[in-house]
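Chemist: Quick one: sequence and predicted model below, then my questions.
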Amino acid sequence: MRVVKLIVVLVISGIWLNGCGNDDGLSLSEPLENEVNEFVWSAMNIFYYWQAEVPDLSDSKNDFSLNTFLNSYSTPESLFDDLLYEDDRFSWIVDDYEELEASFQGVSKSFGYDLGLVRISSESDDLMAYIKYVVPGGPAESAGLKRGDIFTQVDGAQLTIGNYISALFQSTNYTLTLATIQDNTILQTDQEVSLTAVELSENPILLSEVLEVDGVKVGYLMYNQFINNNSYHEELNNVFGTFNTEGITDVVLDLRYNGGGSLLTSRILASMLYGNASSDDILGSIIYNDKLAEFNSDLSFLTSIPVFDSEGEQTSTLPMNRLNLNRIFILTSGSSASASEFIIAGLQPYMDVTLIGTTTVGKNVGSVTLYDSDDYLKSGVLNPNHKYAIQPIISQLANSVGFTDYIDGFDPNIEVNEIDYLEDLKPLGDPSEPLLAEALGVITGVARVERPNDSGMEAIRIAPKQTETILLDDESVPNVIKSMILN
């Protein structure tokens, strides 16, 4: 039984009646038809950041009319959608939390590449797709695909605004027809590549290098998802150990394809970048709705990475490799969101942050996975009858000076759009790759890239991945939830 229970008590002529009726058959509430609907409503009523702005989440619903309201929805998905605040772009519901948890750990059915979609012209709905990067060991790499490869057709049909979701994201196998670009003209080829999705673990560290350019040593890190995984944390720590050993003077952090993830992991990365942090420095704070506000807590910088044994118990701490930087260059795009943006906001009060690329998504809110259990957490007593979970926005994030206003995204200091370079898209980490080249040019004082003419192509924002969120997975957040439920 849930600790926060929806109990209806009514007084009629001095007699207390429960919500199920009385001995005379007086019914005050119709029976609940779908227990998942009750879970969805109660969790949203307590934790949803915009609860006060949604009339159907009002506490006044918590009476004999609630079951009637819940029974008017045939599915939990339709109820959840109707409970969302009009400006909420980021909350979602799933019917299998195990698949959701796997995706947060970088494991999912995948073709092994990340792609971008481009509208060929403003007068047409036709699209072109290009490969941003391939995942080592995945189907795309095995098929010989590489960064910069272009295709316009899937299973023989032209990609369009109307069909790209079904063509690319609702199938586990398909055939791509490749194309090339010459003089801003797309040329079809006869080359076809067939792919089948497999369960694949993607390391968030796609690339890390020490680049020596004009006598300056620069650390380059392409980081593609904030995954709360101790082995990935240790690998990240080793990258910064190498940066320290090599004596790098600047870091270029490539977040252009990073849609977000773990808040804890973003704190770890920020702590490695800002090595001058004192115990009084914070990256930011979590702002909850009024029901949770009294449990608000600061997000202090971390000084160590937990190391766990095979049973998951903490056995020791691994000293953190930290850099003493006073500036950082961050590469961004319209795919940079959530925890990536929180890194930007959190570091700005402490360092000179230069953004290169295009405007970020604009997600200054955080979410948590809520389960149908007695405390809404995975650690509680789970309802065995289903695997539904919700991922609602429960907070807004502020940096150390209270800045929260980046809902329209962060604009770059230096604008570079990689789709203008699709005719010859350089490998990631190559000093001539346009976004990286701009950063190296500022660092060394030597311009390193020639700007092309605007291609006239328009990047299409692909439906967000489930990982495109700030996951409030720090221990303080479950403690806030438990405190709320138990008090």
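Modeler: Noted; the coordinates are in hand. Quick caveat: nothing in here was measured; it's all calculated off a predicted structure.
Chemist: drop to CA atoms for contacts and neighbour counts, all remaining ones
Modeler: Noted.
Chemist: Just the buried positions in stretch 227-235, please.
Modeler: 227-228, 232-234 (16 or more other CA atoms under 10 Å).
Chemist: meant to ask about stretch 339-356, not that
Modeler: Those buried within stretch 339-356 under the rule 16+ other CA under 10 Å are 339-348, 350, 353-356.
Chemist: Could you list which of these belong to helices?
Modeler: 339-347 (DSSP state H).
Chemist: And the residues you listed, which two are furthest apart?
Modeler: 339 and 347 (12.0 Å; CA to CA).
Chemist: which helices and strands sit right next to the helix or strand containing residue 331?
Modeler: Here residue 331 sits within strand 327-332, counting by DSSP states H and E. Strand 327-332 is packed against strand 250-254, strand 352-357, helix 434-444, with contacts defined by 3 or more CA pairs under 8 Å, 6 or more residues apart in numbering; DSSP states H and E.
Chemist: Give me the contact list for the second one.
Modeler: Applying CA atoms under 8 Å, 6 or more residues apart in numbering, the external contacts of strand 352-357 come out as 256, 326-333, 344, 347, 411-418, 435, 438-439.
Chemist: Can you flag the buried ones in the residues you listed?
Modeler: For the contacts of strand 352-357, buried by 16+ other CA under 10 Å: 256, 327-333, 344, 347, 411-412, 415-418, 435, 438-439.
Chemist: Relative to residue 117, which of the buried residues of stretch 227-235 is nearest.
Modeler: Nearest member of the buried residues of stretch 227-235 to residue 117, counting by CA to CA, is residue 227, at 25.0 Å.
Chemist: among the buried residues of stretch 339-356, which two are most distant?
Modeler: Once CA to CA is applied, those give 350 and 356 as the farthest pair, at 18.7 Å.
Chemist: Adding distance to residue 251 and secondary structure, write the buried residues of stretch 227-235 out as a markdown table.
Modeler: Listed next are the buried residues of stretch 227-235 as a markdown table, based on distance: CA to CA, whole Å; DSSP: H, G, I helix; E, B strand; the rest coil:
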| residue | distance to residue 251 | secondary structure |
| --- | --- | --- |
| 227 | 21 | coil |
| 228 | 22 | coil |
| 232 | 19 | helix |
| 233 | 18 | helix |
| 234 | 19 | helix |
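Chemist: before we go on, here's another structure to hold up against the first:
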Amino acid sequence: MGKGDKTMRLIDKLRMITALIIIIALLVPTAVFAEENEFSFEQMAEIFEKLSDYHVSGVSESELSEAAADAMLKVLNDPYTEYFTEEEWDAYESSLQQNYVGIGVQLNEDETGIFIDIVFPGSPAEAAGLKAGDYFTEVNGESMIGIEMSELVSKVKGPEDTTVNITVKRGQEMIGFELTRKQIQLPVITSESFDGSVGYIQLTSFTDKAGELFVEELEALQENEDLNGLVVDLRNNPGGYLHAALEIAEQFIEDGVLMYTRDQDGDTEAIEIEDGNSLSIPVVVLVNGNSASASEVLSGALQDYEIATILGEQTFGKGSVQNLLPLSDGGVLKVTTYEYLTPNQNKVNQVGITPDIEVENGAAQLIRGLYEAGAEQIEIAIEDESWELNGVEFKTVIDVIEEDKNKYVPSRILSAIIQGKITWNPELKAVEITTEETSATFPIVSEGLMNVNGTTYIDLSEFEKQFPDFNWGVNEDIITLDVD
């Protein structure tokens, strides 16, 4: 028999097999196939072995294993259930401890784009000359306009001692920088005292030691006999370890429930606080859309017990708990095991915590928070790259627009200084600010109001006319604001 005859016989045989398969598929209901072919672990192992042994690509066992793990995680449709290799877990754990490789900046976002909020001391960003208020336009030649912040961060981060090219917009100027990525250790906690009367604690992450550090800072502030209020800043805090949230909550709640967990069967269990402490002073917690997870556990509990006033913006809405399961290869599986609810059993997942007092603009939140914590006087000094609130410096930028010798400041900040309520009147196309004594309207068509990319600014002289208790001045390029 010739080679051609053998080939034809093989083709005929394959056609017969294909025909039989088609006939069977037409005669037997699909449900029977589904019932008879429920997938088992043994089948998966067999397919794994056959593909590894026979597939023309020469795919490796490790590649198949990784693909199988990715597929299992994908079917869960849960971004918080993740598999980490040993190296990936080390990097993730370092990030939880506020230790990462990058350039050393904290980012924020507004209608214009993503900008640098803080440049950390001693960082590559500081050495290169990046400044708070710089807007990202390009990273390694790729446009950052309209990009998600998480994607921008992933492009800026990278292996230690590698370079990244960044272009920023500063005013009307485009400036390029080449930076070398370095190990960055961010401060987990900072504290200040506003004129000795109101304490301030900023927590950037719920690290393994965050609870201990919080207690130390709180005790140091309490040594001041004049302490009559406390501001706890959880803005941009993505969460972390649950035990740290519990340890901090114990400083405010004597006995009670921190939160409830709900498992896949709908059963709930209380996470309780026993023999905690209490504070007899006003407490304000600042939150925003990047306050998540453990930040929401703590703020939700303090809100439900009416221990603190929650001020700022709706939080992120990560209302789930993950367990860490070590694997034999040194990797870690992070698995969502529970949804959590506040002490009043309010849902958090995909909802968030609604503030008691809603305030937009970071500086306005601090100002209003200080008032709510008991401050009687507000004094502000604005410089190019920082500003001071009652003598405490913040390395963020308050954007001041100068035009024809007039100085315009964001309307939300001015409203916060006079403890006003600010609203937008769409019919009049005007900003309205109301206090207990006075109400003023600033139309967009007037010279006293500017609208830049959705943010309104009010001329300081015009604002002073409408609210006579408000004072402002300029001394050596420093703008000062206060209220009688």
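Modeler: That came through fine. Every value quoted in this text rests on a predicted model; they were computed, and no experiment measured them.
Chemist: To which residue of structure 2 is residue 134 of structure 1 aligned?
Modeler: Mapped onto structure 2 by TM-score structural alignment, residue 134 of structure 1 lines up with residue 119.
Chemist: So its match sits against residue 130, correct?
Modeler: Yes. If you go by CA atoms under 8 Å, residue 119 of structure 2 and residue 130 touch, sitting 7.4 Å apart.
Chemist: which residues do these two both contact?
Modeler: With CA under 8 Å, 6+ apart, residue 119 of structure 2 and residue 130 have no common neighbours.
Chemist: so where's the longest strand in structure 2?
Modeler: In structure 2, with assignment by DSSP state E, the single longest strand is strand 332-341.
Chemist: and the angle from that one to helix 294-304?
Modeler: 20 degrees (axes from the mean of the first three to the mean of the last three CA atoms, to 10 degrees).
Chemist: With residue 357 of structure 2 as the reference, measure out to residue 338 of structure 2.
Modeler: 29 Å (CA to CA, to the nearest Å).
Chemist: what does the strand holding residue 331 of structure 1 rub up against?
Modeler: Contacts for strand 327-332 of structure 1 (CA under 8 Å, 6+ apart): 250-257, 351-360, 412, 435-436, 439.
Chemist: Let's see that with 6 Å instead.
Modeler: For strand 327-332 of structure 1, the external contacting residues (CA atoms under 6 Å, 6 or more residues apart in numbering) are 251-256, 351-358.
Chemist: Quick one: the strands in the stretch 351-487 of structure 1, in order.
Modeler: For the stretch 351-487 of structure 1, the strands defined by DSSP state E, counting those that start in this stretch cover 352-357, 365-367, 370-371, 389-391, 393-399, 414-415, 458-460, 470-471.
Chemist: what residues does the second one touch?
Modeler: The set of residues external to strand 365-367 of structure 1 that reach it, using CA under 6 Å, 6+ apart, is 392-397, 470-472.
Chemist: before we move on, back to that, and the strand holding residue 331 of structure 1 against structure 2, how far off on average?
Modeler: Once fitted to structure 2, strand 327-332 of structure 1 is off its aligned match by 2.2 Å on average (mean CA distance after the TM-score superposition for structure 1).
Chemist: Off-centre distance for that strand?
Modeler: 19 Å (CA atoms, centre = their mean, to the nearest Å).
Chemist: likewise stretch 33-46 of structure 2?
Modeler: On CA atoms, centre = their mean, the centre of stretch 33-46 of structure 2 falls 42 Å from the chain's centre.
Chemist: what's the answer for stretch 194-211 of structure 2, then?
Modeler: Remark: stretch 194-211 of structure 2 is offset 17 Å from the chain centroid, using CA atoms, centre = their mean.
Chemist: what about it, start to end distance?
Modeler: 23 Å.
Chemist: one step back: next, the angle strand 352-357 makes with the strand holding residue 331 of structure 1.
Modeler: Going by the same axes, to 10 degrees, strand 327-332 of structure 1 is angled at 20 degrees with respect to strand 352-357.
Chemist: Next, the angle strand 320-326 makes with the longest strand of structure 2.
Modeler: Between the axes of strand 332-341 of structure 2 and strand 320-326, defined by the same axes, to 10 degrees, the angle is 160 degrees.
Chemist: Can you check which of the helices and strands packed on strand 327-332 of structure 1 gets nearest to residue 130 of structure 1?
Modeler: Nearest to residue 130 of structure 1 among those is helix 434-444; the distance by CA to CA comes to 16.1 Å.
Chemist: what packs against that closest one?
Modeler: Contact partners of helix 434-444 of structure 1 among helices and strands, from 3 or more CA pairs under 6 Å, 6 or more residues apart in numbering; DSSP states H and E: none.
Chemist: in a helix, that's where residue 239 of structure 1 is, yeah?
Modeler: Yes. According to DSSP: H, G, I helix; E, B strand; the rest coil, residue 239 of structure 1 belongs to a helix.
Chemist: Check the gap between the equivalent of it over in structure 2 and residue 99 of structure 2 for me.
Modeler: Using TM-score structural alignment as the criterion, residue 239 of structure 1 maps onto residue 217 of structure 2. Look at residue 217 of structure 2 and residue 99 of structure 2: by CA to CA, they are 21 Å apart.
Chemist: repeat for residue 410 of structure 2
Modeler: In this view, residue 410 of structure 2 and residue 99 of structure 2 are 34 Å apart by CA to CA.
Chemist: So these two - more neighbours on which side?
Modeler: residue 410 (24 against 17; other CA atoms under 10 Å).
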